[in-house]
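> sequence isn't available, so here's the structure alone:
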């Protein structure tokens, strides 16, 4: 008996958590999976589960470090790729204003509480105590 089975080895889909790990947006797959479960990742405008398959031309939006990254899937990598090869598999369309907003946020934190102000440290308290002891 002869079986004619056509097997397609050119797989052109991948789980979203694995894809984001492969193109180096997350250090581990479990971190990428957690981000999906928290709703920080959207594909074509809809929040996704970690098992959602991603295909070329999908638009991915992910929130990481208070920046909303926008990227388009160009191709599916065979496995995790080096940093120099990432641009073959995705196009980053994140607006520059997203990165500028993070810089502004960093400066606004400095505005509210300068380093060294606020509650004294243990060393500061000892210095104050030794100052008062010297006066007596």
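Arrived safely, thanks for sending. In this text, all values refer to a predicted model and were calculated from it rather than measured experimentally. Residues are numbered from 1 along each chain as shown.
> contacts and neighbour counts: CA atoms only from here.
OK.
> now do the contacts for residue 23.
Taking CA atoms under 8 Å, 6 or more residues apart in numbering as the criterion, residue 23 is in contact with 77, 80, 81, 83, 86, 89, 90.
> and the gap between it and residue 94?
According to CA to CA, to the nearest Å, residue 23 and residue 94 sit 15 Å apart.
> swap in residue 29?
If you go by CA to CA, the gap between residue 29 and residue 94 works out to 22 Å.
> and these two? Which one has more around it.
More crowded of residue 29 and residue 94, by other CA atoms under 10 Å: residue 29, with 19 against 15.
> hang on, isn't that one packed against residue 21?
Yes - with the criterion set as CA atoms under 8 Å, residue 29 and residue 21 qualify as a contacting pair; they are 5.6 Å apart.
> is it true that residue 58 touches residue 76?
No - with contact taken as CA under 8 Å, residue 58 and residue 76 are classed as non-touching, separated by 10.9 Å.
> looking at these two, which one has more neighbours?
residue 76 (19 against 15).
> that one in helix, strand or coil?
Per DSSP: H, G, I helix; E, B strand; the rest coil, the secondary structure class of residue 76 is coil.
> give the contact list for it.
Each residue near residue 76 by CA under 8 Å, 6+ apart is listed here: 12, 13, 14, 19, 55, 56, 89.
> I'd like to know which of the residues you listed are buried.
When neighbours are counted using 16 or more other CA atoms under 10 Å, the contacts of residue 76 contain these buried positions: 14, 19, 55, 89.
> put this next to the previous one:
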């Protein structure tokens, strides 16, 4: 067999849980073959590069062997070469601030403090104490 459909191949090598999920990803523009957007019927051949984002996981794989029938996981990994870059270390991803359960919507004051914190943290990498009132900081600066 020389080539097969990309949705069938993604399902056969277990990058997609179902063939329908692979076809949906193709329709959504989340699959590229040789850096070109792929429809579900796009043929893939040995040596092609497939970039996909399935289940919020970006993958870059090179087709090693074309198969049409779903196979077991040990055999499936032999059908492609994974070139996916490693994810960033957990320490580099900043934790997302969470509100306490049941605290309701942020007030206008809370929203302004959150935005100031995010702006300062992203732009300057400065640690801020959210307990300090912005008005109190301005009053201290004026003294």
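Great, that's in hand. All figures in this text were calculated on a predicted structure; none of them were measured in a lab.
> hmm, back to that, just the closest of the contacts of residue 76 of structure 1 to residue 116 of structure 1, please.
Using CA to CA, residue 19 is the member of these that lies nearest residue 116 of structure 1, at 43.3 Å.
> which one in structure 2 is aligned with that closest one?
Using TM-score structural alignment, the partner of residue 19 of structure 1 in structure 2 is residue 9.
> surely that match is in contact with residue 68?
Yes - assessed by CA under 8 Å, residue 9 of structure 2 is found in contact with residue 68 at 6.0 Å.
> tell me the residues of structure 1 aligned with the longest helix belonging to structure 2.
Looking across structure 2 with DSSP state H, the single longest helix is helix 108-124. For helix 108-124 of structure 2, there is no aligned range in structure 1, judged by TM-score structural alignment.
> mind checking how far the helix or strand just after that helix is from the chain centre?
With elements assigned by DSSP states H and E, the helix or strand that comes after helix 108-124 of structure 2 is helix 134-142. Here the centre of mass of C-alpha atoms in helix 134-142 of structure 2, compared against the chain's by CA atoms, centre = their mean, to the nearest Å, lies 41 Å away.
> tilt between helix 134-142 of structure 2 and helix 108-124?
60 degrees (axes from the mean of the first three to the mean of the last three CA atoms, to 10 degrees).
> run through who's touching helix 134-142 of structure 2.
In contact with helix 134-142 of structure 2 (CA under 8 Å, 6+ apart) are residues residue 113.
> try 10 Å this time
109, 112, 113, 116, 133 (CA atoms under 10 Å, 6 or more residues apart in numbering).
> and the first one, how far is that from residue 134 of structure 2?
When you say that, I think you mean residue 109 of structure 2. On the measure of CA to CA, residue 109 of structure 2 and residue 134 of structure 2 end up 9 Å apart.
> neighbour-wise, which of the two wins?
residue 134 (14 against 10).
> which stretches in structure 2 count as helices?
With DSSP H as the criterion, structure 2 has helices at 6-12, 19-27, 73-76, 108-124, 134-142.
> list the helices and strands the shortest one packs on?
Packing partners of helix 73-76 of structure 2 (3 or more CA pairs under 10 Å, 6 or more residues apart in numbering; DSSP states H and E): helix 6-12.
> comparing the helix it packs on with structure 1, how large is the average distance?
Relative to the matching residues in structure 1, helix 6-12 of structure 2 has an average distance of 0.2 Å after the fit, by mean CA distance after the TM-score superposition for structure 1.
> which secondary structure elements does that helix sit against?
In terms of contacts (3+ CA pairs under 10 Å, 6+ apart), helix 6-12 of structure 2 is packed against helix 19-27, strand 31-33, strand 43-45, strand 49-54, helix 73-76.
> among those, which is the most enclosed?
strand 31-33 (a mean of 23; mean count of other CA atoms under 10 Å).
> starting at the chain centroid, how far to that one?
Counting by CA atoms, centre = their mean, strand 31-33 of structure 2 is centred 15 Å from the centre of its parent chain.
> that one maps to which residues in structure 1?
So strand 31-33 of structure 2 is aligned with residues 41-43, judged by TM-score structural alignment.
> superpose on structure 2 and give me the mean offset of that stretch.
Per the superposition on structure 2, stretch 41-43 of structure 1 and its aligned residues are separated by 0.3 Å on average (mean CA distance after the TM-score superposition for structure 1).
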